[in-house]
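Enquirer: When you get a sec, could you give me coordinates for this:
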Amino acid sequence: MKVRWLGNSCVEILGKRHFIIDPNFLIEPQQGVEMVFVTHEHPDHFDIQKFKMLNAPLVAPYPILSMYGLEGSRAEVGKEFEGVKILESWCLKSEESVSYFYEGILHSGDSARFPEVRGVKLVFSACFPDFYEDYINAFMKIKPQMVIPFHFSEQKRYIAEEFKERLDKKRINCRILRVGETVDI
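Expert: Prediction:
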């Protein structure tokens, strides 16, 4: 399975299935997206025009569905769609947020706290400096094989690099991607 970072918090999963999480990408995904998942209603996670161009079914928290009058499935903790499990999330200034877990990949949106889940191979995590210690504490519990910071711009890449340094000190494997770069798991 391949996982590609498309910028912001947008991740493309290419394997048995083809999914997008948080469709506010900087570079376009490959053709044939089967389903789109959204973590929460902040505009840096959901762009209505980019979503529409994907022409795929939507799974999103209620505020996204109601705000834009969209048809789709409501993302609720405990539900599962096409093998993607919906887990808790804690996002500041969000009405409703979720995390997604699929075949070892955890996408946490903006959350600095993580659901207790086993078998995490790869976690995509925001890297806001105010929450470095929260991230580290969460990673020590869920023990991912690798952390990939996202939700930073090239101009602020230093934030991801500082985050990686802190994770390295705790012996937590971390890799910083460039927009469009792919990881095989």
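Enquirer: When you work out contacts or count neighbours from here on, use the C-alpha atoms and nothing else.
Expert: Noted.
Enquirer: Look up how far residue 31 lies from the residue nearest the centre of the chain.
Expert: A centroid search over the chain (C-alpha atoms, centre = their mean) returns residue 107, at 3.3 Å, as the residue closest to the centre. Separation of residue 107 from residue 31 (C-alpha to C-alpha, to the nearest Å) stands at 21 Å.
Enquirer: residue contacts, the residue nearest to the centre of the chain?
Expert: Residue 107 is in contact with 21, 99, 100, 101, 123, 124, 125, counting by C-alpha atoms under 8 Å, 6 or more residues apart in numbering.
Enquirer: now the other sequence, so there's something to compare against:
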Amino acid sequence: MRLTKFGHACVRLESDGQTLVIDPGTYSEAESLAGADAVLITHEHPDHIDIDKLKAAQERNPGLTVHTHPALAAALGVTAAAVGDTFTAAGFSVRVVGGEHAEVIDGLPGCPNVGFIIDGVYHPGDSLFVPAEEVDTLLLPASGPWLKHRDAIEFVRAVKPARAFPIHDALLSDLGMNNFDAWLEDETDYARIPLGESVTIH
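Expert: Modelled structure (predicted):
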């Protein structure tokens, strides 16, 4: 499986000639959706879904499938993915977990957020939900108004992945990224994927 990091929370998974894109938002590059066969969206915040980019991709490829939580799916006219569901997207096995966005303060933002475990790769969206399933590769949120370093470290320790790559990091400076990386590098097999570059896993 080839994993490519795009801006912020967006990644592409490619295997056997098929491509799955997760959370192509306004902070990610339009080319992240080029040639995509399926898209997974964790929740409705713009940094995780750019509706204009998504509609353009659907126009280019009418066979493109899009999966997201039921409320957003109904609004977009795409396929609902509820917690506990399992399905196949672009040839990948997907399980839906979580359900709620991490709290910032006073119960806000209070919106649904689903995480996706894709053949052992876990993208939690804006959540620190710890799934029951074993996780080989954790896509680890690195920044956000709902997150501090301690949260990220405790999340890694709870999930116990074989490896972790940071995501959700567009608002960090180079100094901030380096600082985050220094805290995490001793917690698991941890590495930062430069934007637009790929790693092979499994």
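Enquirer: Drop the TM-score for these two in here.
Expert: Overlay of the two chains. TM-score (TM-score structural alignment, normalised by the length of structure 1): 0.87; 181 aligned residues with a C-alpha RMSD of 2.0 Å.
Enquirer: What lines up with the residue nearest to the centre of structure 1 in structure 2?
Expert: The equivalent of residue 107 of structure 1 in structure 2 is residue 123 (alignment by TM-score structural alignment).
Enquirer: Check the gap between the residue nearest to the centre of structure 1 and residue 69 of structure 1 for me.
Expert: 25 Å.
Enquirer: now swap in residue 111 of structure 1 and tell me
Expert: From residue 111 of structure 1 across to residue 69 of structure 1, the span is 26 Å (C-alpha to C-alpha).
Enquirer: Which of those two has more residues huddled nearby?
Expert: A side-by-side neighbour count of residue 111 of structure 1 and residue 69, using other C-alpha atoms under 10 Å, places residue 111 first with 24 against 9.
Enquirer: wouldn't that one be in contact with residue 126 here?
Expert: Yes: Residue 111 of structure 1 is within contact range of residue 126, at 7.1 Å (criterion: C-alpha atoms under 8 Å).
Enquirer: all helices for structure 2, in order.
Expert: 51-60, 70-76, 149-159, 174-184 (DSSP state H).
Enquirer: Mind giving me the packing neighbours of the first one?
Expert: Put plainly, it is helix 51-60 of structure 2. The helices and strands touching helix 51-60 of structure 2, judged by 3 or more C-alpha pairs under 8 Å, 6 or more residues apart in numbering; DSSP states H and E, number zero.
Enquirer: and of the helices of structure 2, who's closest to residue 103 of structure 2?
Expert: helix 149-159 (12.2 Å; C-alpha to C-alpha).
Enquirer: Mind listing residues that contact that closest one?
Expert: With contacts defined as C-alpha under 8 Å, 6+ apart, helix 149-159 of structure 2 is touched by 128, 130-131, 134-135, 138, 140-142, 180, 183-184, 187-188.
Enquirer: go with 7 Å
Expert: Contact partners of helix 149-159 of structure 2, identified using C-alpha atoms under 7 Å, 6 or more residues apart in numbering, comprise 128, 130, 135, 142, 184.
Enquirer: who touches the residue mapped onto the fourth one from structure 1 in this structure?
Expert: Looking back up the chat, that one is residue 142 of structure 2. Counting by TM-score structural alignment, residue 142 of structure 2 lines up with residue 127 in structure 1. By C-alpha under 7 Å, 6+ apart, the contact set of residue 127 of structure 1 is 149, 150, 151, 159, 160, 163.
Enquirer: can you list the residues you listed in JSON lines and add distance to residue 74 of structure 1 and neighbour count?
Expert: What follows is the contacts of residue 127 of structure 1, written out as JSON lines (distance: C-alpha to C-alpha, whole Å; neighbours: other C-alpha atoms under 10 Å):
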{"residue": "149", "distance to residue 74 of structure 1": "27", "neighbour count": "24"}
{"residue": "150", "distance to residue 74 of structure 1": "25", "neighbour count": "27"}
{"residue": "151", "distance to residue 74 of structure 1": "24", "neighbour count": "22"}
{"residue": "159", "distance to residue 74 of structure 1": "33", "neighbour count": "19"}
{"residue": "160", "distance to residue 74 of structure 1": "32", "neighbour count": "25"}
{"residue": "163", "distance to residue 74 of structure 1": "33", "neighbour count": "23"}
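Enquirer: and which of those residues is nearest residue 94 of structure 1?
Expert: For the contacts of residue 127 of structure 1, the closest approach to residue 94 of structure 1 (C-alpha to C-alpha) belongs to residue 151, at 16.1 Å.
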